[in-house]
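Q: Predicted model and sequence below, questions to follow.
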Amino acid sequence: MSFDSILFYLLAIVLVVAAFRVITATSPVTGVLHLILTFFTASMMWMLIQAEFLALALVIVYVGAVMVLFLFVVMMLDMRLEGLKSGLKVYLPLGLTIGGIMVLEMAFVVLRSWGDAPALPQPADNFDNTLALGTAMYTDFAYAVQVGGLILLVGMIAAIALTMRKRSDYKRTHPSQQVRVTAADRIRIVQMPSVVDTPAAPESEGAEK
């Protein structure tokens, strides 16, 4: 077994464990950190098959920007774990069923193509994989790229809608109303009659006797 094969299996084990921890972590921050590890490991696997552009794009765009943004958003939202776990038992059977079907489909495809997979061709010295990728994306798969962009747009709108949801555990401020406030709205002078406490008259000595 070559060094590349050993490194591939090692990265694959790390990838599977990190992906499993993403869906089983009790803390959202821990799940996002394991997702960053998953993307970084996937980029190293792409580097093994000489897809340098995809590997660097995954590290720079997803790990360096998107996942860090997700981490800050999760930390700022202060998500309640009790609310996230409330419907876990209800949707757990359906989730396990869908996950099992996906695993069976991937296992079927991998087992069918394992023996028939040809060896990777050695690229020429002047081969530019970035140019080949761009040509394939915007000529042969232009429609698929547009569909992917539309899906990302829908996901972005859904994320904005989730962050803008109404919550009752914090106070909202309205800048437009704060700007239109006048001095009479901020200060109110109340006139009240003054009250003077009169000392009690001392009792005479004869009365005490």
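A: Received the coordinates, thanks.
Q: contacts and neighbour counts: CA atoms only from here.
A: OK.
Q: For the residue most central in space within the chain, list the residues it contacts.
A: With distances taken as Cα atoms, centre = their mean, residue 70 lies nearest the centre of the chain, 3.6 Å away. Residues near residue 70 by Cα atoms under 8 Å, 6 or more residues apart in numbering: residue 32.
Q: Just the element for it, please.
A: helix 67-77 (DSSP states H and E).
Q: put this beside the first:
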Amino acid sequence: MDINFALFCTFSLILLFAGFRVITAKSPVAAALNLVLAFANASCIWMLLKVEFLAISLVLVYVGAVMVLFLFVVMMLDIDVEAMREGFWRHFPLAGLVGAVIAVEMIFVLYRGFSVQDAAPLSPELARLGNAKALGVELYSKYLYPVEIAAVILLVAIIAAIALTLRQRKDSRFQSAAEQIKVKKADRLRIVQMHPVKPQSAGEAASAADVKGQA
């Protein structure tokens, strides 16, 4: 057994354990941390397969950005786990059926769509560039239109998320950019002229109190 096979088995076992803990952990924070561990081990497996670009993308995008943000959100929301588990067994049959259908679809796609024997070899020019640069050349030359369509879809999704978040609701604060631009100095600042008032000393305050008492 060589070192690559030993590392593959180690990372795979840790990945399976972390994935199992994601769905069995009682705390959402613990589940998110186990998902980070699963992503890290998946990245290590991709490194063993010499897919450096996908490995570093998984670490930077999912582990470094998405999961950290998700972990912060989970920690700040203070989710009531017990209330979420009340209807678990009532919805378990439907959830199990949906999960089985998804598993069958994944098996069908992986079995029929990813055949290494049918993969076309790289041209000698791309083979000398390296994985990351060869992938960039393929994406932005042969698959340029699908990449642009995916970028437009993501842009529309971002705009829709911002619009749904900033829409005017009763329980949320809303700011109108047009009203903020049209604002003038007189709307924000009002100068009021007041007569000066001299503060009284301790002796003057005592004498004023005596005068009021005699009156």
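A: It's in. For clarity, every value in this text was computed on a predicted model and none was experimentally measured.
Q: By how much does the helix holding residue 70 of the first structure deviate from the second structure on average?
A: Here the mean offset of helix 67-77 of the first structure against the second structure after fitting is 1.1 Å, by mean Cα distance after the TM-score superposition for the first structure.
Q: Return the residue of the second structure aligned against residue 149 of the first structure.
A: When the second structure is aligned by TM-score structural alignment, residue 149 of the first structure is paired with residue 154.
Q: what about that match, neighbour count?
A: When neighbours are counted by other Cα atoms under 10 Å, residue 154 of the second structure registers 12.
Q: cool, the one 5 residues further on as well?
A: Close neighbours of residue 159 of the second structure, defined as other Cα under 10 Å, add up to 12.
Q: before we move on, what SS does residue 111 of the first structure have?
A: With DSSP: H, G, I helix; E, B strand; the rest coil as the basis, residue 111 of the first structure sits in helix.
Q: Likewise for residue 173 of the second structure?
A: Under three-state DSSP, residue 173 of the second structure falls in the coil class.
Q: residues near it, how many?
A: 9.
Q: still on that earlier bit, now the following helix or strand past the helix holding residue 70 of the first structure on the second structure. Mean distance?
A: Using DSSP H and E, the next helix or strand after helix 67-77 of the first structure towards the C-terminus is helix 81-84. Compared with the second structure after fitting, helix 81-84 of the first structure has a mean deviation of 1.8 Å; criterion: mean Cα distance after the TM-score superposition for the first structure.
Q: Now for the match of residue 149 of the first structure: which residues touch it?
A: Not one residue lies near residue 154 of the second structure by Cα under 8 Å, 6+ apart.
Q: ok, now how distant is it from residue 160 of the second structure?
A: To residue 160 of the second structure, residue 154 of the second structure is 10 Å away according to Cα to Cα, to the nearest Å.
Q: One more: residue 48 of the second structure?
A: According to Cα to Cα, residue 48 of the second structure stands 39 Å off from residue 160 of the second structure.
Q: what's the answer for residue 185 of the second structure, then?
A: Distance from residue 185 of the second structure to residue 160 of the second structure, counting by Cα to Cα: 34 Å.
Q: likewise residue 169 of the second structure?
A: Distance from residue 169 of the second structure to residue 160 of the second structure, by Cα to Cα: 16 Å.
Q: ok, now residue 9 of the second structure?
A: Taking Cα to Cα as the measure, residue 9 of the second structure falls 43 Å from residue 160 of the second structure.
Q: go on, residue 118 of the second structure?
A: Taking Cα to Cα, one finds residue 118 of the second structure at 40 Å from residue 160 of the second structure.
Q: List the contacts of residue 169 of the second structure.
A: Counting by Cα under 8 Å, 6+ apart, residue 169 of the second structure makes contact with nothing.
Q: cool, residue 18 of the second structure as well?
A: So residue 18 of the second structure contacts 34, 35, 37, 38 (Cα under 8 Å, 6+ apart).
Q: one step back: between residue 48 and residue 160 of the second structure, which one's more packed in?
A: Looking at residue 48 of the second structure and residue 160 with other Cα under 10 Å, you find the greater number of neighbours at residue 48, namely 15 against 12.
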